[in-house]
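Asks: Just need the structure, nothing else, for what follows:
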Amino acid sequence: MEKRMNVYIYSKHDEESLRKKATVEEALTSEGFTTLENHEDANIIISLGSDGTFLQAVRKTDFRQDCLYAGISVTGDHSLYCDFHYNNLSDMVQIIQHAELEVRRYPLIEVTIDEHKPFYCLNEFSIRSNIIRTFVLDVMINDKHFETFLGDGLIASTPTGSTAYNKSMHGAVVDPLLNCFQVTELASVNNNQYRTLGSSFILSGERSLKLRVHQDGNDFPIMAADNEALPVRKVENVHIVLSDKMIKTVKLKNNSFWEKVQRMFL
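Replies: Presented below is the predicted three-dimensional model:
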């Protein structure tokens, strides 16, 4: 059997999700696919749920570069990462079976905290004060000081992630065809001592961003990668770059990034 017919399905573990997962497995196996219990031997990974489930699926399967990801929405609502709907599984099966399957590539950002192992984000990395007061970050671009930030925190988002937390903080929506990532402020304070740009800014994929946390008693910030909190405690430096890795998803006709944005927000 061709490897492209091997599928791993990621879902939540509640009773309703598992019931729907079994239905999807039945639909796939009836068309000649093999569903697997582990993702390592699959080259198609399907998330069943929402955009949040898709983000978890990508993270839990280690941001695989040698497979294709597809998202199935169980709510029927339009979303950024879920191209298919649970109530119309036949469309998904037919498209995945197509011999000339086209793919869409979504960029990742790579984040390194002090000496810890680097990790990846498909949506965004966020860093926030963990107590009810502001904290201070030195913002470095290509190792050169850019600004000293005082406020609640910062978000570094990918182009696809620009429609999520970043957008809610008035950051720009960025075309994923651009090789870049965005930095957005969370409640910055500007005064005679601290001065920031006061708006989000976009960095080329050729640039690096370093955040240096001032060790002033607020050096245990809350950090999150996509929709998961990070267990790292004391933090001094955070280094962020656009990764060479990309997540591959199904490319559907008449379903470009901007068509999705239009359906979701306009």
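Asks: contacts and neighbour counts: CA atoms only from here.
Replies: Will do.
Asks: Any buried residues in stretch 68-86, and which?
Replies: By 16 or more other C-alpha atoms under 10 Å, the buried positions in stretch 68-86 come out as 68-74, 78-86.
Asks: name the helices or strands packed onto the host helix or strand of Phe125?
Replies: Using DSSP states H and E, Phe125 falls within strand 124-128. Using 3 or more C-alpha pairs under 8 Å, 6 or more residues apart in numbering; DSSP states H and E as the contact criterion, the elements in contact with strand 124-128 are strand 153-157, strand 222-225.
Asks: now the angle between strand 153-157 and it, please.
Replies: On the basis of axes from the mean of the first three to the mean of the last three C-alpha atoms, to 10 degrees, strand 124-128 is oriented at 170 degrees to strand 153-157.
Asks: Which residues lie in contact with the residue nearest to Asp83 when sequence neighbours are not counted in this structure?
Replies: Excluding the flanking residues, the one nearest Asp83 by C-alpha to C-alpha, 6 or more residues apart in numbering is Gly71, at 5.9 Å. Shown in contact with Gly71 (C-alpha atoms under 8 Å, 6 or more residues apart in numbering): Ile46, Ser47, Leu48, Gly49, Ser50, Asp51, Phe54, Tyr81, Cys82, Asp83, Phe84.
Asks: list the contacts for the fifth one?
Replies: Remark: with contacts taken as C-alpha under 8 Å, 6+ apart, Ser50 is in contact with Gly71, Ile72, Ser73, Val74, Thr75, Ser79, Cys82.
Asks: where's it relative to Lys12, distance?
Replies: Counting by C-alpha to C-alpha, to the nearest Å, the separation of Ser50 from Lys12 is 10 Å.
Asks: and if you look at Leu177?
Replies: Distance from Leu177 to Lys12, by C-alpha to C-alpha: 31 Å.
Asks: what does stretch 130-149 contact?
Replies: Counting contacts by C-alpha under 8 Å, 6+ apart, the residues outside stretch 130-149 that touch it are 129, 150-153, 188-189, 194-197, 207-214, 218, 220-222.
Asks: Proceed likewise with the subsequent sequence, for comparison:
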Amino acid sequence: MNNRRNIFFYALHQEGMQAKLDQLYELAKRYDFNIVESSKNANIIVSIGGDGTFLQAVRQTGFREDCLYAGISTGGTLSMYCDFHIDDTSKMIEAMTTEQIEVRKYPTIEVTVDNQTSFHCLNEFSIRSGIIKTFVMDVFIDDKHFETFRGDGMIFATPTGSTAYNKSVNGAVVDPMLPCIQVSEMASLNNNRYRTLGSSFIVSGQRRLVLKIVQDGNDYPAMGMDNEALSIQHVEKVEAKLSDKVIKTVKLKDNSFWEKVKRSFL
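Replies: Below you'll find the predicted structure:
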């Protein structure tokens, strides 16, 4: 971090947050870091909150590849994206003054809706029925029809996002060193008449996924990019692929992805 000295702090407006920020400002200045008012002038972006705040920090600052992201938890424990805790300043000081950190690279998914609107996701993209009716989509892998899905919706998750929404629908936890996308079904309809794969599946980062929404009155789906709703109404086609854009984060040498998984779930 010796060549990165400009820090931007991202925090939600909550009661008591300013006092915590003041402590971080003092700590950063003590070790000769420059606190900047705009994320555009930063080469370190620090979120203060939880994983949701970290996701918002990355999105609100434009998924920058030329800076390093770090997460500071204000909750009871550390989380998947937060390597530091607000009350453990000693670990922050150690990271600032020694070589005990590495750079972890997280893949992102690029999603395009109706060949017009494109955006990135660090955790997942989700698409769900907007009404109480079975959602029907034709699923294509590299332009070849794979299945006709009927159910509540689908999730496209990155490896790091595999521990979030994807895991809650019984998707697998995937090592982030594997460049891939996991597709998980939400309440798929399987009977003698209709059939889907009925389980999550993982495709290579070289694949391209396409969803074509059947226009049967249920073509106004609810869509989410990470923890934010997407305000697009009528939808006919969604394309997704693993992006070349990666997010660089702080990685402590004793805090690997699988150590985080163990801490969070076991």
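Asks: care to give me the TM-score?
Replies: Once superposed, the chains reach a TM-score of 0.96 (TM-score structural alignment, normalised by the length of the first structure), with 265 aligned residues with a C-alpha RMSD of 1.4 Å.
Asks: matching residues in the second structure for the strand holding Phe125 of the first structure?
Replies: Counting by TM-score structural alignment, strand 124-128 of the first structure falls onto residues 124-128 of the second structure.
Asks: how big is the offset of the matching stretch relative to the first structure?
Replies: Aligned to the first structure and superposed, stretch 124-128 of the second structure gives a mean residue distance of 0.3 Å (mean C-alpha distance after the TM-score superposition for the first structure).
Asks: Could you save the contacts of Gly71 of the first structure as TSV and add columns showing secondary structure and distance to Asp91 of the first structure?
Replies: Formatted as TSV, those follow (DSSP: H, G, I helix; E, B strand; the rest coil; distance: C-alpha to C-alpha, whole Å):
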residue	secondary structure	distance to Asp91 of the first structure
Ile46	strand	14
Ser47	strand	16
Leu48	strand	15
Gly49	strand	17
Ser50	coil	18
Asp51	helix	19
Phe54	helix	19
Tyr81	coil	16
Cys82	coil	13
Asp83	coil	10
Phe84	strand	8
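Asks: relative to strand 153-157, how tilted is the strand or helix carrying Met246 of the first structure?
Replies: Using DSSP H and E, Met246 of the first structure sits in strand 237-250. Angle of strand 237-250 of the first structure versus strand 153-157, following the same axes, to 10 degrees, is 30 degrees.
Asks: May I see the buried residues of strand 237-250 of the first structure?
Replies: Result for strand 237-250 of the first structure [16+ other C-alpha under 10 Å]: buried residues 237-243, 245-250.
Asks: contacts for it?
Replies: With C-alpha under 8 Å, 6+ apart as the test, strand 237-250 of the first structure has contacts from 63-65, 67-70, 83, 96, 101-114, 120, 122, 179-181, 205-213.
Asks: Would you list the buried entries among those?
Replies: If we count by 16+ other C-alpha under 10 Å, the contacts of strand 237-250 of the first structure have these buried: 63-64, 67-70, 83, 96, 104, 106-113, 120, 122, 179-181, 205, 208-213.
Asks: Pretty sure Asp41 of the first structure sits in a helix.
Replies: No: assigned with DSSP: H, G, I helix; E, B strand; the rest coil, Asp41 of the first structure falls outside any helix and is coil.
Asks: Need the nearest residue in space to whatever residue of the second structure lines up with it, chain neighbours excluded.
Replies: The alignment partner of Asp41 of the first structure in the second structure, by TM-score structural alignment, is Asn41. Nearest residue to Asn41 of the second structure, sequence neighbours excluded (C-alpha to C-alpha, 6+ apart): Asn6, at 7.1 Å.
Asks: give the contact list for that neighbour.
Replies: Phe33, Asn34, Ile35, Val36, Asn41, Ala42, Asn43, Ile44.
Asks: 10 Å - rerun?
Replies: Residues counted as contacts of Asn6 of the second structure (C-alpha atoms under 10 Å, 6 or more residues apart in numbering) are 28, 32-37, 39, 41-45, 67.
Asks: what does Asp175 of the second structure give?
Replies: Counting by C-alpha under 10 Å, 6+ apart, Asp175 of the second structure has contacts Thr158, Pro159, Thr160, Ser162, Phe257, Trp258.
Asks: hang on, isn't Arg233 of the first structure packed against His116?
Replies: No: in this structure, Arg233 of the first structure is not within contact of His116 by C-alpha atoms under 10 Å, at 11.3 Å.
Asks: can you give me the helices in the stretch 151-266 of the first structure?
Replies: In the stretch 151-266 of the first structure, the helices defined using DSSP state H, counting those that start in this stretch lie at 165-168, 257-265.
Asks: Mind checking the ones you listed for the one nearest to Ser17 of the first structure?
Replies: Ser17 of the first structure sits nearest to helix 257-265 of all the helices of the stretch 151-266 of the first structure, at 23.9 Å, using C-alpha to C-alpha.
Asks: And the contacts of the closest one?
Replies: In contact with helix 257-265 of the first structure (C-alpha under 10 Å, 6+ apart) are residues 77-81, 83, 104, 160, 163, 173-177, 254-256, 266.
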